[in-house]
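Provided below for reference: sequence and predicted model.
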Amino acid sequence: MIAQRFSFRPAAWLRLIALMAAGIARTASACDQDPSATCYSCWPPQSLTLPSGVSVAADLPPGALLTQWVTSQLVEFVCRPQNNTVGIGMYLSGDASVRTGIEVSYNGASIPVLATGVPGVGIAIAMQFESADGSRTAWQGTQRGGPMNYDAWSPMLAGQSGSKTVGAQTAIALVKTGPLMSSAWVRGNQIMLLQPYVDAVVPPTVDISTTSIMFTPMTCTTPDQSVDVGTFSASDFPAVGSLSPPQAGKGMLNVQFLNCPGGSDDPGTSTGLIHSVTYTISPQYGEAVNNVAALQPGAGSATGIGVQLLNAAGKVVPLNTPQTLSGYSSLFGGTYQVPLTARFYRTGPVTPGNASTVMTMTVLYQ
């Protein structure tokens, strides 16, 4: 007698990736102006508001935007130089001082992506400066150098006297830098500080920080399954290519895609929506013949047979070949089933024994 169990173990592979963002409002108000101070600012610490949570579609390439760009107001300092060099600079803080090697584009500028402390998620920081002569610089990324080893800085104009205003505007976006395999917080923290320069760095400073954001990979639930193919005699396989005869209640399984998320794209990003779902079924022990899974080897195992999968129309399911999940709705998500039948298939001379195998389903979300 030929034994019977076909073990089918779907295992989802996540693809990453999703987001939105909001801006901040100016909060400057009347402030104390020390007449003896070289520079002063009416701006309190600034916080760039990110969405509290983002569902991230899988399989985005590194460099894909996970949020829209969030732009601050222009933070200004008023300085009173006396024939001095005047400018403004920015220092990065914490994890944001570490480069990831990825760059993105903002307003025509190439912006380096910096670390956030969460694997797979980086932050791009773009700067625009207001110089002491009232002109605005082009947007620029961060680089270490300039006076006092700033990470970004305005033109340093010499020979300035009287009341001079310098300022800086910030734009940030979160960016994919690698795999995001599970939910993760990017916690709000200070990412930079701004400080004026009058022949040297002078007080005061204004801190720029972000709010916290939760990233959640968008996937369907694909539970493991086992199926009993049935018990058969060698005589049930009269020739190579023979399939095991149907047995009531045997060999039937529904591959399940449960609780698939739906939604809409976040404008300006590559995320927020699973556009399609494909799955690939691969035999753990290879193929005995084309599209027939080999049995688990070992003492007491049957020989001369393998396991073949058929779809609801009775067609052979190709192994190691991506299949599209039919009927999937990006907008509504939902639960889906793919009905399959597992049958034994004769590949050569049959000897009785245990007949089991394992297949793995890899799911790709785009």
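Alright, I've got the coordinates.

Please make it C-alpha for all contacts and neighbour counts, starting now.
Will do.

Distance-wise, check Pro283 relative to Met359.
Separation of Pro283 from Met359 (C-alpha to C-alpha, to the nearest Å) stands at 4 Å.

Now list whatever residues contact both of those two.
Residues touching both Pro283 and Met359 (C-alpha atoms under 8 Å, 6 or more residues apart in numbering): Ala293.

isn't Ser312 right next to Val255, touching?
If you look again at residue 312, you'll see it is Ala, not Ser. No - here Ala312 does not reach Val255: they are 11.7 Å apart, not a contact under C-alpha atoms under 8 Å.

Looking at the two now, which is surrounded by more residues?
Each of Ala312 and Val255 has its neighbours counted (other C-alpha atoms under 10 Å); Val255 has more, 19 against 11.

In which helix or strand does the more buried one reside?
strand 252-260 (DSSP states H and E).

Next, show the common contact partners of Ala312 and Val255.
Jointly contacting Ala312 and Val255 under the rule C-alpha under 8 Å, 6+ apart are 339-340.

Pasting the second one now:
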Amino acid sequence: MELVLRRDRSGALMGTGTKCMVIAQDKLRRLKIPRLTLFAFALAACAGPALAQDNTVNVNGTITVNTCNLSTPDVQVDMGQVGIAVIDGVGVGSPIADFTPLSIDMVCERGANVRITLQDASNPGSTLPYIGLRPGGGVATGVGIQLARAGDGSIVPLGPSATWVAGTNLPAGNFSIAMRAHYYRTSSATSAGAANAGALFGVEYF
């Protein structure tokens, strides 16, 4: 509100556009009120009610998860030929010398967190500690393929709920989930033949 003071016919000061009246100057002089105080009285007398307005601050944004792009969507592993005699007994894998390295490679954004799930392609619901051989004619019996982590040699869990963290807060660039595969004896009765298998893997980012 703009305050404009003017004299009325009685010599008093009035604020135009308001309903207030200020004490006449001659009376104020007799009271010896300073000019600054007079001005303050005028403001106090002529001030109208304060105006308030409610507004909203809108904030828009999106939270994203840092991800990776697979460099090798399909991983090929050549296990070669392994004699059944090198696998000592049921529940035992082939010796370290017969491990075959493999890796799932990807390029990640900085700060990405990666977890992975592996399943038997022939039996996705299986939670056995090995991947079963693909069925068919001329297939070996009594063996499967087991996967282990390359770092500590621990067995990779299998199954739809067997998710494990492969890396956290990764730097930007290449990242590999390194593993190794070996044949695993599942039965005392064995026979030679083709020993091919497949695993399904899913990669999640969190």
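Arrived safely, thanks for sending. Note that the structure is predicted; figures quoted are calculated from it, not measured.

Against Pro349 of structure 1, how distant is the corresponding residue of structure 1 for Pro95 of structure 2?
Using TM-score structural alignment, the partner of Pro95 of structure 2 in structure 1 is Pro245. In this view, Pro245 of structure 1 and Pro349 of structure 1 are 18 Å apart by C-alpha to C-alpha.

Could you do Thr360 of structure 1 as well?
27 Å.

Give me the more crowded residue out of those two.
Legend: neighbour count by other C-alpha under 10 Å for Thr360 of structure 1 and Pro349, higher for Thr360 (19 against 13).

now for the more buried one: what does it line up with in structure 2?
By TM-score structural alignment, Thr360 of structure 1 lines up with Leu200.

so how far does the helix or strand that contains that match sit from its counterpart in structure 1?
Using DSSP H and E, Leu200 of structure 2 sits in strand 199-205. For strand 199-205 of structure 2, the mean deviation from structure 1 after alignment is 1.2 Å (mean C-alpha distance after the TM-score superposition for structure 1).

next one: that strand to chain centre, how far?
Going by C-alpha atoms, centre = their mean, to the nearest Å, the spacing between the C-alpha centre of strand 199-205 of structure 2 and its chain's C-alpha centre is 16 Å.

Need the contact partners of it.
Applying C-alpha under 8 Å, 6+ apart, the set of residues contacting strand 199-205 of structure 2 is 65-68, 112-122, 124, 131.

For Thr64 of structure 2, grab the count of nearby residues.
7.

Report the separation between it and Thr141 of structure 2.
In terms of C-alpha to C-alpha, Thr64 of structure 2 sits 48 Å off from Thr141 of structure 2.

do Val22 of structure 2 as well
For Val22 of structure 2 relative to Thr141 of structure 2 (C-alpha to C-alpha), the value is 110 Å.

Same question for Gly202 of structure 2.
28 Å.

Among these two, which residue is more densely surrounded?
Neighbours per residue (other C-alpha under 10 Å) separate Gly202 of structure 2 from Thr141, with Thr141 holding more: 20 against 11.

Now do the same for the more buried one: its match in structure 1.
Checking TM-score structural alignment: Thr141 of structure 2 goes with Thr303.

circling back to that earlier point, how many residues are close by the residue nearest to the match of Pro95 of structure 2 when sequence neighbours are not counted?
In this structure, Pro245 of structure 1 finds its nearest non-sequential neighbour in Asp236, 7.1 Å apart by C-alpha to C-alpha, 6 or more residues apart in numbering. By other C-alpha under 10 Å, 14 other residues sit near Asp236 of structure 1.
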